[in-house]
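1. quick check, what structure comes out for this input:
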Amino acid sequence: MKDFRLYAITGEEFHKGRDLIQVMEEAILGGVDIIQLRDKYSSKKEVLRKAKLLKELAKKYDIPLIINDHIDVALAVDADGIHIGQDDLPLEEARKIIGKNKIIGISTHEIEEAREAQKNGADYIGVGPIFPTKSKVDVVDPVTTKYIEEVVKEITIPFVAIGGIKLHNVDQVLDAGATRICAISEIVGNEDVTRVCQLFIKKIDERLLIK
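-> I've put the predicted structure just below:
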């Protein structure tokens, strides 16, 4: 798994009328170095269609494509990995299906979940939601930057901070020790997707230089 700094997840509800592939390519051009297809509402056939297109895009720029939840779709398009939640298929079972050479990421909301994910072989974890977010229904309460600080002290696998992260509050996330950021609406819903990604990367890189 390549290391990464800026992780973008699809959110077509935030850019209605704009082409999915165009938006995600603009994000990549701005510095996004890993993308995830998350589609909770389309038919399996439509998710597969989007996954095929995103796979070609990711291949073009040599970055990983992660599929949220749909392990069968991930296998069908030979995606680089999957992302699962706490209520999805257990990580160990997902690994049996996806294979040892694919990436598995898992969302975590407390340190015990992070410990379990690391112990069970996750390649990375999502840490959040840091702030209130409208990008996901039935979301848990914000875990705040305190959870980032706990993860930094104890967890050795890569983690990405997610949930309500915007340009105006990302400094709080970086101050807490995060070096990888994930955003949805702030990226794909922006009028200038490439520019907002460049600004995120600038903030991350500046913080890494300080460290």
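2. going by C-alpha atoms from here, please, whenever you check contacts or count neighbours.
-> Will do.
3. the strands in the protein, which residues?
-> Assigned by DSSP state E, the chain shows strands spanning 6-9, 34-37, 65-68, 81-84, 103-108, 124-127, 159-161, 181-183.
4. and the first one, what does it pack against?
-> So the one you mean is strand 6-9. Under the contact criterion of 3 or more C-alpha pairs under 8 Å, 6 or more residues apart in numbering; DSSP states H and E, strand 6-9 touches strand 34-37, strand 181-183, helix 193-210.
5. just these: most buried one?
-> Highest mean neighbour count among the helices and strands packed on strand 6-9 (mean count of other C-alpha atoms under 10 Å): strand 181-183, with a mean of 25.
6. closest one to Asp141 among the helices and strands packed on strand 6-9?
-> Nearest to Asp141, of all those, is strand 181-183, at 17.2 Å by C-alpha to C-alpha.
7. which residues are contacting that closest one?
-> Defining contact as C-alpha atoms under 8 Å, 6 or more residues apart in numbering, one finds that strand 181-183 is touched by Arg5, Leu6, Tyr7, Ala8, Ile9, Val160, Ala161, Ile162, Gly163, Gly164, Ile165, Lys166.
8. let's compare: structure for the following, please.
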Amino acid sequence: MRESVNSWLLLNLVTDRSLSQGRSLVEVVAEAVAGGVTCVQLREKTCSTRQFLDEALALKALLQPLRVSLIINDRVDIAMAVGADGVHLGQSDMPISHARHLLGPDCLIGISAESVQDALAAEQQGADYIGISPVFSTPTKTDTAPALGLNGIRQIRELVRIPLVGIGGINLTNARQVIAAGADGVAVVSAIMAAESPRQAAEVIRRELG
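-> Okay, the predicted model is just below:
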């Protein structure tokens, strides 16, 4: 799986059940994938471990036959339990070395970077890709550093060789700019999760990305 990191990085959906307008998570994700989402990151901050596990299992059952990668946010234990393709860790989560020891060499490990220093450290410590967060200000996460902007992507791109994914305030109007600045992909939350038609929203953004 690690050999094909770039193949699924283009359009990532980061889930947020609070934006789903009463629809099930599986329903929204299925529509988004039909519209061109290439990777799904399951992010849950408030539910129980059992509910998180159930959601992860349901998404894996949906995504695996479609060859769409499932990444678990924060929770190495959930990633291990469901055999996810990878885990995405923040700066205060489990260190990369410990996660790698538990998950093995083939599981993808992404790291959120809020600065150039974070990005350099992530590459040095063996991350498979970096989530540059946030690129633009966003209401879906309130615990992030000030927005890095497109110049932040350019600075990090000049210094690291591993793939970069931009996240934070990304939508149809700016997704192409994020790629042009040097990112290999974008991660989208509300622009797809809250859309009346997640499929159509994903299709439009995917076309913008080329």
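9. give me the TM-score for this pair.
-> Overlay of the two chains. TM-score (TM-score structural alignment, normalised by the length of structure 2): 0.94; 205 aligned residues with a C-alpha RMSD of 1.1 Å.
10. now the equivalent of Ala32 of structure 2 over in structure 1: closest residue in space that isn't a chain neighbour?
-> The alignment partner of Ala32 of structure 2 in structure 1, by TM-score structural alignment, is Ala27. Once flanking residues are discounted, Ala27 of structure 1 sits nearest to Thr194: 5.1 Å by C-alpha to C-alpha, 6 or more residues apart in numbering.
11. what is the aligned counterpart of that neighbour in structure 2?
-> When structure 2 is aligned by TM-score structural alignment, Thr194 of structure 1 is paired with Arg199.
12. cool, Gly99 of structure 1 as well?
-> Gly99 of structure 1 maps onto Gly104 in structure 2, by TM-score structural alignment.
13. can I get the strands of structure 1 in CSV with distance to Leu57 of structure 1?
-> Formatted as CSV, the strands of structure 1 follow (distance: least, C-alpha to C-alpha, whole Å):
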stretch, distance to Leu57 of structure 1
strand 6-9, 13
strand 34-37, 10
strand 65-68, 9
strand 81-84, 15
strand 103-108, 18
strand 124-127, 22
strand 159-161, 22
strand 181-183, 19
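14. nearest to Lys50 of structure 1, out of these?
-> strand 34-37 (8.0 Å).
15. which residues does the longest helix seen in structure 2 contact?
-> If you go by DSSP state H, structure 2 has its longest helix at helix 49-63. Defining contact as C-alpha under 8 Å, 6+ apart, one finds that helix 49-63 of structure 2 is touched by 25-26, 29-30, 42, 44, 69-70, 72, 78, 81-82, 84.
16. ok, 6 Å please
-> By C-alpha atoms under 6 Å, 6 or more residues apart in numbering, no residue outside helix 49-63 of structure 2 reaches it.
17. about what we covered before: what about the match of Gly99 of structure 1, neighbour count?
-> The number of residues packed near Gly104 of structure 2 is 11, by other C-alpha atoms under 10 Å.
18. kindly report the same for the one 10 residues further on.
-> Using other C-alpha under 10 Å, Glu114 of structure 2 is surrounded by 22 other residues.
19. still on that earlier bit, neighbours of the match of Ala32 of structure 2, how many?
-> By other C-alpha under 10 Å, 26 other residues sit near Ala27 of structure 1.
20. now it: how far from Lys134 of structure 1?
-> Note on Ala27 of structure 1: its distance to Lys134 of structure 1, by C-alpha to C-alpha, to the nearest Å, is 20 Å.
21. likewise for Ile67 of structure 1?
-> Distance, Ile67 of structure 1 to Lys134 of structure 1, using C-alpha to C-alpha: 20 Å.
22. what do we get in structure 1 for Leu57 of structure 2?
-> Using TM-score structural alignment as the criterion, Leu57 of structure 2 maps onto Lys52 of structure 1.
23. which residues does the match of Thr194 of structure 1 contact?
-> If you count contacts by C-alpha under 6 Å, 6+ apart, Arg199 of structure 2 has them with Glu31, Ala32, Gly35.
24. cutoff 7 Å now
-> Neighbouring residues of Arg199 of structure 2 by C-alpha atoms under 7 Å, 6 or more residues apart in numbering: Glu31, Ala32, Ala34, Gly35.
25. ok, Ala176 of structure 1 next?
-> Thr145, Ile148, Glu149.
26. in helices, which of those residues fall?
-> Among the contacts of Ala176 of structure 1, DSSP H puts Thr145, Ile148, Glu149 in helices.
27. switch the residues you listed over to JSON lines; also include distance to Ala176 of structure 1 and neighbour count.
-> Output for these, formatted as JSON lines (distance: C-alpha to C-alpha, whole Å; neighbours: other C-alpha atoms under 10 Å):
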{"residue": "Thr145", "distance to Ala176 of structure 1": "6", "neighbour count": "21"}
{"residue": "Ile148", "distance to Ala176 of structure 1": "6", "neighbour count": "25"}
{"residue": "Glu149", "distance to Ala176 of structure 1": "6", "neighbour count": "15"}
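28. okay, Thr138 of structure 2 and Pro65 of structure 2: tell me how far apart.
-> Thr138 of structure 2 sits 33 Å away from Pro65 of structure 2, going by C-alpha to C-alpha.
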